[in-house]
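Undergrad: Sequence plus predicted model, see below.
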Amino acid sequence: MSSYEHNASTSRPEQRRRPIETGEAIAVVCLVVGLLVYHAFTIGRQSWFIDEANELVHCRVAWAEIIHVPDSMPPLYSYLLKAWTSTFGVETARWPSALCGIATVVAMWWYARQVVSQRIAVVAAGVLAISPFLLYYSQLVRAYSMFTLLACLTIGQFAITVRQPSKGKWALLGLLWVLGMFTHYYFAFVIVALWIIGLAADARRFVLPLLLTSIAAGVLSLPILISLKSDFAFQHDLREPRPLSLAAAAYTYVSFFSGYTLGPSKPELQTFPVREAAKQVMPWAVAIGGCSLLLGMAGIKRLASQRLASAVVLLAVLPIILAGGLGVATGITYNVRFVVWCIVPIAVLMASGMAESWPRWWGKLATIGLLVISLVAINNRTFVPRYQNEDLRAAAEFIEQEGEQASRVFVVSDYLSCVLDFYMAEPDRIAELPVAGEANQIIDSAADVQLAIDSMDQLTSTGEECWVVYSRAFHGDPEQLLLDRLLDDQQLELAAEFAGVRVYRHAAEQRE
């Protein structure tokens, strides 16, 4: 007998209904209110990230054109964002992701209480609520929070449907699959993982409706082919391909608990020597690995008693292998964000481990350890400049307060200009270096440096004050060749420094 058949046949009606208890409801309401308060106080603290700025530009095009704009994703989120910002304004653009993140916490509780237990459901919802990883994507103007929500709903609905199947439940599962495929191409890995779980269970009674649901969802998802070719080309050509490696896989699992805010920041990883990066992240990796391993083993033991362990572990591991394999086959760089939804099964595994091991001293220690790690990561993201977005909002405000409106603003590189466009009153003043108007530029030779200086000469007049906005070195000037030349020869003066951004003042008459 399969695990699903076993559970369905041994569950009594009153167990399946599981009325919501007062304490359970209060706990979930507190989580939701706490998240709303957290987002209300923090969601606007940081400047737009480059991906957010590009997404906001993307959703400005006409409704009929959105599906044709290269974006590396299907268009559903862009349509939602366009509708939201048209109604509530661009300044609220992060709230759809925040609401999806909150909804994911509620969905986790709702489905886990029916599939696992009420206690583990509340704990799993709590694990997600304080996850620095989910909180990061819940304040990012991209589809990843929505992707995670739909994956959570799909996994939960699948578990409920195969236990107590009905036409309505299969139809709802199919609808979630369609929405997921219109949100992210990698949602296909959710479906593949669920298919493998179903086949491994050898539950012949639901293979036919599962097949029919998949076919119907596949047919309804065919319109995404309109954007697939251009999106694939966009993602493929974005940067030099970096396939999945053991180090990248380890970094993925560390990120699930660190939210990119322990050890080197994401930009620093682009420039730090491997040895230095490993040295900085190792203490956190050991702490995360120790706590999560203890809780994970206890969680497997707890879930095994309900014949759910293999399914949860597979959902936490298989998508990373699939995403890495696809990257090797297609030349698309592997990225943690492609498997962002794996935080859902990991939360279930950690919550099950906490419930199983809490009576033991090491269970308490591991649980408290992960809690402390999460709080430190959240604090770093919120208050430590090293881990924050480049503060181009503050840079723009400084330039407009200190400089003449006619002064030119040079940006190194085009990576930052899109964001500055949102904050400068006159975005026409902005010019990328080394060549204005060209994308994905990298200054890696003396010729590129001279090209940038020539561009500055051509776009400014003698005696005209101008500004140079410079970010972390890897953004277009990885060896700081241009910056060193400007500092040595052009008498550049550091005027202000913000999170990830330096603003330099320069007078054209000083150049020869």
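TA: Perfect, I can see it now.
Undergrad: going forward, measure contacts and count neighbours with C-alpha atoms only.
TA: Fine.
Undergrad: next helix or strand past the host helix or strand of residue 96?
TA: In the assignment (DSSP states H and E), residue 96 maps to helix 95-115. Counting by DSSP H and E, the next helix or strand C-terminal to helix 95-115 is helix 118-129.
Undergrad: Next, the angle helix 95-115 makes with that following helix.
TA: Angle between the axes of helix 118-129 and helix 95-115 is 160 degrees (criterion: axes from the mean of the first three to the mean of the last three Cα atoms, to 10 degrees).
Undergrad: Would you mark the buried spots in helix 118-129?
TA: Under the neighbour-count criterion of 16 or more other Cα atoms under 10 Å, helix 118-129 has 118, 120-129 buried.
Undergrad: here comes the other one, which I'd like you to weigh against the first:
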Amino acid sequence: MLYFGNGGNVMQRLQTVRLRGARVVYGDHFPLIAPCLIAAIAFALRVHRLDGQSLWFDEGFALHLASQSLPQMIEQNPVGWLPLHSIALSLWLRVVGDSPFAARFFSVVFGVLVVALLYLLARTLASSRTGAMASLVGALSPFLVYYSQEARTYALWLFLSLLSAYLLLRALGHPERIRGWIAYTGATSLALYTHYFSIFLLPWGAAALLYTAVRSRRWKTLLSGVACQVVVFVVSVPLVGFARSSMLDRYGFWRSPLSGFQVVLDLWYHLTTGGNLPFDRALPVMGTLAVVGILGLVLFRPLWNGVLMALYFLVPTFGMLVLSSWRELYVARYLAIAAPAAYVLVAHGLDRLWAATTAYRGLLGKSALAVALCSIGVAGYSWCQALQNYYYNPDYARDDFRSAARFIEVGEGEKDVMVMSGGGIFTALLPYYEGHLPWIDMPSFGEWLDEDQVVEGLNALLAGRSGGRVWLVLSGNQITDPQNLIVAHLWTYGHVVEAKNFPGRTGVRVLVFSARHDADTLTLTPFKYEHLRANFDNKVELLGFEIDGSQFAPGDDIHLALQWEAVTHLEQDYHAFAHLLNDRNVVVAGHDKVPLNDYFRPRAWPVGEPLRDEYVLSLPENLSSGTYELEVGLYSYPDLQRLLVVGASQRERDRVLLPPIIVDG
């Protein structure tokens, strides 16, 4: 057990627990069979059905990058990605082959090594028994199993970040060994080249260095650690270019902003279930493991070792909250670095409960045993359910591009074409697609999609293919095509003859479009808007609108498109409304929402760029015949204060009236 004492860091080979005068002694020489058995369990869970699910977009793009040359990897590296995983995966695939199974097996290797490192870390901070429990928790964790089966950077990142932490503790235990500091520096540098949030290893390491120096008065140890961190900073200077591109990226990943409490709650939900249980059914295991983890922290001796693990969890979490106050960055996997600390604290809590069952006699010992067994039972049952969902429930699986590819192969015609909308999803679909359709992927990864690009790209693809259909594959298009330009154009100039949804966490949808009955082929032209120029509080202008008719029957849907333009950078995410009003000014049909969609909210809008925004107003079946006003506008949320229209009359001071709608039943 690593102990930060007055005389320096001493590796104690015996831990003594005193509970009401009782003395329980156990050695650190835990049988080797336990860690080996746990590693075997970890391997079995991680290799089980390894190719049972399709590659999803991130994995497909990871394989695509790994197939490129080094300059191409750097050039095509997506926003938020760093190059080490691509380089390492490329070398791996050259040796073992480039199949999806081989790519995922690369993550399996590091996933099992993470479990081994959990044992070493917990043994260093507490005892061999805590180490065995921590590695068992890690082996069974649905969160770690998921990312150990994904051909992405997270298993490698977890391994390198955990290795960095372990090597720092080893270096603090033996500060005179130069090779220990060199190893720590190397592991931390490699972790930084794997994921940006490895930067949180540095403040955590600084806390450990400072505490050790103050308690032991060995200032050379502090200087050695600071020198290592300076070297890490210097080595990481080339990452500035990657970081800059990520900072300029204007997309967020959440449908709505999350509070700090929601971030912590969602993180704990994923760490304890892998996101593989409905939230209400996850609450028992979330609460149980939180209580056991807190117990493990409080009962750590020396307490600083527990604080060190708490900081390993809190530093990246707090860092994410700070960064998210600037722009929305939170995704649970970005805080995977915090998972080992949570599992070590939970393991130590279980260890203390188990120790109490032998240290105490009578009611207290039986109570400790009951709590320990209850905790193990709740976690075991919940994790079995979570793993079962992950392995076998398609709703919890990765997006099923494999089935989508087979669906297209079976139904494609000689003159058909394929359009993929998701910003690079061809990398996930084409590994499974064995058909012969010409295809286009729009937009290219990281590019902005405009209407001219859509019209020109689709018309060029369809040229000379009279009677051909368009197979449109959608996945993640809410982010890459927030104006819905591709679907809107195909829907306007064609009609859907077939549609199929494929399950998954994001989902894949295939729509088949053919030309309308009065045309031989799909020919697209730019949308024609009715022009107006309404200025909302010198913040946003409404440039024009498009309605798919002026006369409707009860039960019909009115399709409305508005064209917004930000006049200045917007400080908040305004909401928009489109309301149909009767002669008593009562809303009979309406649509309120964040303009465009929740992934491209007004705060992300580029200044001076026209943006298409679509609404559907569903008319009630019993709506009376007559003429109805159609009003549109913007309001702040949640105070619901409408933005005023500059220079408008009193009747239209906080709205714009579009041409009236006639309902004829």
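TA: Arrived safely. Please read all numbers here as calculations on a predicted model, not as lab measurements.
Undergrad: Once they're superposed, what TM-score comes out?
TA: Once superposed, chain against chain, the TM-score is 0.82 (TM-score structural alignment, normalised by the length of structure 1); 480 aligned residues with a Cα RMSD of 3.6 Å.
Undergrad: Going by distance to residue 150 of structure 1, which of the buried residues of helix 118-129 of structure 1 wins?
TA: Lowest distance from residue 150 of structure 1 to those (Cα to Cα) belongs to residue 128, with 14.8 Å.
Undergrad: show me what contacts the corresponding residue of structure 2 for that closest one?
TA: Mapped onto structure 2 by TM-score structural alignment, residue 128 of structure 1 lines up with residue 138. Neighbour list for residue 138 of structure 2: 114-115, 118, 144, 340, 343 [criterion: Cα atoms under 8 Å, 6 or more residues apart in numbering].
Undergrad: Out of the residues you listed, which comes closest to residue 294 of structure 2?
TA: residue 343 (11.3 Å).
Undergrad: count of residues packed around the closest one?
TA: 25 (other Cα atoms under 10 Å).
Undergrad: pretty sure it is in a helix, no?
TA: Yes: counting by DSSP: H, G, I helix; E, B strand; the rest coil, residue 343 of structure 2 is found in a helix.
Undergrad: That one pairs with which position in structure 1?
TA: Residue 343 of structure 2 maps onto residue 347 in structure 1, with residues paired by TM-score structural alignment.
Undergrad: list the contacts for its match?
TA: Here residue 347 of structure 1 is in contact with 124-125, 127-128 (Cα under 8 Å, 6+ apart).
Undergrad: Residue 206 of structure 1 now?
TA: Neighbours of residue 206 of structure 1 in contact, by Cα under 8 Å, 6+ apart: 162, 165.
Undergrad: Now residue 494 of structure 2. Nearest residue, chain neighbours left out?
TA: residue 515 (4.5 Å; Cα to Cα, 6 or more residues apart in numbering).
Undergrad: Run a quick neighbour tally on the one you found.
TA: Neighbours around residue 515 of structure 2, by other Cα under 10 Å: 22.
Undergrad: wait, isn't it in contact with residue 470?
TA: No: with contact defined as Cα atoms under 8 Å, residue 515 of structure 2 does not reach residue 470; the gap is 9.1 Å.
Undergrad: for structure 1, what's the longest helix?
TA: For structure 1, the longest helix by residue count, based on DSSP state H, is helix 274-304.
Undergrad: list the helices and strands that helix packs on?
TA: On a contact count with 3 or more Cα pairs under 8 Å, 6 or more residues apart in numbering; DSSP states H and E, helix 274-304 of structure 1 meets helix 246-258, helix 309-330, helix 343-357, helix 361-383.
Undergrad: What residues sit buried inside the shortest one?
TA: When neighbours are counted by 16+ other Cα under 10 Å, the buried residues of helix 246-258 of structure 1 are found to be 248-249, 251-258.
Undergrad: what range in structure 2 does the following helix or strand past it sit on?
TA: Sequence-wise, the next helix or strand downstream of helix 246-258 of structure 1 (DSSP H and E) is helix 266-269. Against structure 2, there is no aligned range for helix 266-269 of structure 1 (TM-score structural alignment).
Undergrad: I'd like the distance from helix 266-269 of structure 1 to the chain centre, please.
TA: Helix 266-269 of structure 1 sits 15 Å away from the centroid of its parent chain (Cα atoms, centre = their mean, to the nearest Å).
Undergrad: So which elements touch that helix?
TA: So helix 266-269 of structure 1, by 3+ Cα pairs under 8 Å, 6+ apart, packs with no helix or strand.
Undergrad: Grab the nearest non-local neighbour of the corresponding residue of structure 2 for residue 224 of structure 1.
TA: Alignment note (TM-score structural alignment): residue 224 of structure 1 maps to residue 239 of structure 2. Of all residues not flanking residue 239 of structure 2 in the chain, residue 193 sits nearest, at 7.4 Å (Cα to Cα, 6+ apart).
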